[in-house]
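Participant: Provided below for reference: sequence and predicted model.
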Amino acid sequence: MTVTEERGLDLVRKSARELARRFDYEYWREKDKKAEYPWEFVKAFADAGWLGVMIPEEYGGLGLGLMEAAVMIQEVASSGAGMSGGSAIHFYVFPPAPILRYGSEEMKRKWLPKIAKGEVLMAFGVTEPEAGVDTSRIRTKAEKVDGGYVVNGQKVWITNAQNAHKILLLARTSPREESKPLDGMTLFFTDLDREKITVREIEKLGRSAIDSNELFIDNLEVRDDEVVGEVGKGFTYLIDGLNPERVVVALEGIGLGRAALEMASKYANERVVFGRPIGKNQAVAHPLADSWIRLEAAERMAMHAAELFEDHQNCGKEAAAAKYLGAEAGFEACDRAMSTFGGYAYSKEYHIERLWREVRLLRNAPFSQEMVLNYISAQALGLPRSY
């Protein structure tokens, strides 16, 4: 990385930090408590142009790369916004990637500028209750009719569906074949038509400001010009966006851990028990120091993966490892911050419990730590594939 690139990233980091920290912990506590979407936060980032960070300038974006996007979202998470702010921003940044790479010119010119400005909110319709991480077994079907398709099926854990205008929807357009299980799925970018799609919100542990939902799709009509790329190649298009998503999730976890560590260190300096700051006790200080080390190491792996991606090199193993390390280091830091605060950690006044609830998600999503280890076992070590 050149000095110029380092200075560029520093500028992104500084600008994103200043903007994100206009919204304090009390703002996020209220959004979490009331389960309100953080529209004011999104608008601030839209007005500053950050929602289009990876969208080319010709389509209304900033035309920057994954490294800049990753740094920006890390600063969002570490500001105290956590996953509530991180998800609100990154769903403008990465779900549009298949449209950018494979959508028609008409589709890109019509929708990408609106996404960059925050005028259009997307949902990402892939996961299904019966398929889990085995996307080849999705059951949502799109049947060909004159001028388009009719879609029926069910999706689960779909973010933004309470408010989304559009949905990037994966459906089977031909039956699953055992020899080529990932063929025959098609991506559609279409309206989230609430007359044809029933949206049912899922009550969950954390990230309450950002809705998660079940979708029940009943005879949704989709036009031919709403197909992204070629029919039957939808899963291939999704793959292109997986490594960037893993990098960003890693840095969200790291950002959450840094926010917790910052609060815990301040508290450990100020909290006096037995006539001395609790930070003097190695039982308090050493776990926090260990978390600092692990967060630093995880960040370096994530930025290494991002750099490989931008150099058009294979970064699958590095991106998966970054996600693993970021989720583990972030959760450990938040958990240790909980221990530092003791009984007060359960009080919403101190905000630690919200960060802890939100970072726990990253051990499971967008795929579990066990699946990362399965992947690394096969891809890095050459062991027999177990999935």
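Facilitator: All right, it came through fine. Please read all numbers here as calculations on a predicted model, not as lab measurements. Residues are numbered from 1 along each chain as shown.

Participant: contacts and neighbour counts: CA atoms only from here.
Facilitator: Will do.

Participant: which residue ranges form the strands in this structure?
Facilitator: 122-125, 141-145, 148-159, 166-172, 185-191, 197-201, 212-223, 227-228, 272-273, 276-277 (DSSP state E).

Participant: Format these as CSV; extra columns: mean neighbour count and distance to residue 28.
Facilitator: Formatted as CSV, the entries for those read as follows, by neighbours: other Cα atoms under 10 Å; distance: least, Cα to Cα, whole Å:
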stretch, mean neighbour count, distance to residue 28
strand 122-125, 24, 22
strand 141-145, 18, 39
strand 148-159, 21, 18
strand 166-172, 24, 26
strand 185-191, 25, 30
strand 197-201, 18, 20
strand 212-223, 19, 17
strand 227-228, 26, 36
strand 272-273, 11, 28
strand 276-277, 13, 29
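
Participant: Just send these back as TSV, with distance to residue 10 too.
Facilitator: As requested, these are arranged in TSV below (distance: least, Cα to Cα, whole Å):
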stretch	distance to residue 10
strand 122-125	29
strand 141-145	46
strand 148-159	31
strand 166-172	33
strand 185-191	35
strand 197-201	39
strand 212-223	33
strand 227-228	35
strand 272-273	37
strand 276-277	34
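
Participant: Residue 77: which of those is closest?
Facilitator: Proximity to residue 77 (Cα to Cα) singles out strand 148-159 among those, at 17.5 Å.

Participant: so what does that closest one touch, helix or strand wise?
Facilitator: For strand 148-159, the helices and strands in contact under the criterion 3 or more Cα pairs under 8 Å, 6 or more residues apart in numbering; DSSP states H and E are strand 122-125, strand 141-145, strand 212-223.

Participant: Next up, a structure to set beside the first:
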Amino acid sequence: MLSTEPHAESQERTALRQVTREILDRHLSAESALQTDRAGDFPSTTWRALGESGLLGIAADEELGGSGGTVGDAVATTEELARRLPSLAVDYVLSGMAMRMLTDPACGAISALLPQVASGEVVGSFGLSEPGAGTDLLGLRTRAELVDGQWHLHGQKTWISLAEEASVVFVLARTDPAPEDRRARGLSLIAVPTDQPGVQVRRVHLAGMRAAGTCEVFLDDALAPEASLVGERGKGLRIISQALDVERVLAAAISLGIGRAALDLALAYVKEREAFGRPIGALQAVQHPLADSLAEFHAARALVDACVTRIESGEQAISYAGMAKLVASETTARIVDRAMRAMGAMGLAEESAMQMYFRDARLQLFSPISNEMIRNLIAEDAGLPRSY
């Protein structure tokens, strides 16, 4: 029977999904997930369980302190987390990105953080976006100066998820001047400890992804040891860029998880809710939007799977990852809207997870990069003139 389950997955991948579900069932039930979202809390117990199971360490090889998973493994785990609590999936992706940064061959002593991040002992966040620099990271104003073996950082970062829980924030800052036509040069990635007077964190309360802990981070002579440099000085943007394909396909996986959960919830509801003496799922006006959603969902999954195959085979996947993120997020926004309409007022009730999926799906349209910018990149890769 047609369902939202993935098809033709390996036994190992299916088992990985099952392990993820079992952890969630033990530590974060569907009811607890709604309560966590409502309160905007970080599910610390679940996070530790994910670390103990090795799921947090998928992004890094075993010899580096991780658990040696593939990109496909990370996609499957992310999707399962997003089905239960999308905010948790966002934090999971951020943690995996931190580990990918720490695997850079140029990392020195700071790479010792990797096993601690993989176990959940240390929580790492990313300080990239600023009030005047989001999609255009080259416009950032945060500065870092090396003085007597210490980095001194000044600036402000915004829309930084997981910052309240983080022991360390990986901050992209300008460490060296660069010519106007080479602004990507001179940007460095520095691991900044949060437990110090020079770092202030302020929560930003969003309508969606409430439990992801989105914050502003203020750096007022924040200090970090010289060895906190991640990779080579002045090449921080290169390190980040190397992981963007994975980040975007994982963002697509978050959307798949949200869309799948919303679709499953709506299908179950219309089979039980009766009107005019029969289930509303027997009405064509209800069936067709859900049928469209099933077709579009599986098309989006196929694109994500194709992108994963390219990344794992070592092929260039910049545009494919962008397309996967674009299609999955736009598809999910439509799916959740249709699913909520099928459920009527119950879809908007606080006791229903549908309202959470509806709110959280909106963020995926412009995070971690806006779909408008993704379209620009795809068009440029197709040989059209740059439009920005």
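Facilitator: Yep, that arrived. Note that the coordinates shown come from a computational prediction; the quantities given were computed from them, not determined experimentally.

Participant: Dump the helices and strands packed on strand 148-159 of the first structure into a markdown table; add distance to residue 161 of the first structure as well.
Facilitator: Converted to a markdown table, those look like this (distance: least, Cα to Cα, whole Å):
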| stretch | distance to residue 161 of the first structure |
| --- | --- |
| strand 122-125 | 6 |
| strand 141-145 | 20 |
| strand 212-223 | 6 |
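
Participant: Residue 113 of the first structure is nearest to which of those?
Facilitator: strand 122-125 (13.2 Å).

Participant: residues in the second structure aligned with the closest one?
Facilitator: Using TM-score structural alignment, the residues of the second structure aligned to strand 122-125 of the first structure are 124-127.

Participant: what do you get for stretch 261-270 of the first structure?
Facilitator: Mapped onto the second structure using TM-score structural alignment, stretch 261-270 of the first structure covers residues 263-272.

Participant: cool, and stretch 287-302 of the first structure?
Facilitator: Applying TM-score structural alignment, one finds that stretch 287-302 of the first structure aligns to the residue range 289-304 of the second structure.

Participant: Just give me the mean distance for that stretch relative to the first structure.
Facilitator: Once the two are superposed, stretch 289-304 of the second structure sits an average of 1.2 Å from its aligned residues in the first structure (mean Cα distance after the TM-score superposition for the first structure).

Participant: How about residues contacting that stretch?
Facilitator: Outside stretch 289-304 of the second structure, the residues within contact range by Cα atoms under 8 Å, 6 or more residues apart in numbering are 3-4, 249, 252-253, 256, 259-260, 263, 267, 321, 323-324, 327-328, 331-332, 334-335, 338-339.

Participant: I only care about those residues that end up buried; give me the ChimeraX line for that.
Facilitator: Applying 16 or more other Cα atoms under 10 Å to those, the buried members can be selected in ChimeraX as follows:
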select :4,249,252,253,256,259,260,263,267,321,323,324,327,328,331,332,334,335,338,339
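
Participant: Take the contacts of stretch 289-304 of the second structure and keep only those in helices.
Facilitator: 249, 252-253, 256, 259-260, 263, 267, 321, 323-324, 327-328, 331-332, 334-335, 338-339 (DSSP state H).

Participant: What segments of the second structure are helices?
Facilitator: Listed in chain order, the helices of the second structure (DSSP H) span residues 11-27, 30-39, 44-53, 71-84, 86-102, 114-119, 236-242, 244-272, 284-312, 318-343, 354-363, 371-381.

Participant: With residue 59 of the second structure as the reference, name the closest of those.
Facilitator: Closest to residue 59 of the second structure of these, according to Cα to Cα: helix 86-102, at 5.4 Å.

Participant: what's near enough to touch residue 266 of the second structure?
Facilitator: Residue 266 of the second structure touches 339, 340, 342, 343, counting by Cα under 8 Å, 6+ apart.

Participant: and if we set it to 7 Å?
Facilitator: Shown in contact with residue 266 of the second structure (Cα atoms under 7 Å, 6 or more residues apart in numbering): 339, 342, 343.

Participant: Distance-wise, check the aligned partner of the first one in the first structure relative to residue 287 of the first structure.
Facilitator: Matched by TM-score structural alignment, residue 339 of the second structure corresponds to residue 337 in the first structure. Per Cα to Cα, to the nearest Å, residue 337 of the first structure is found 9 Å from residue 287 of the first structure.
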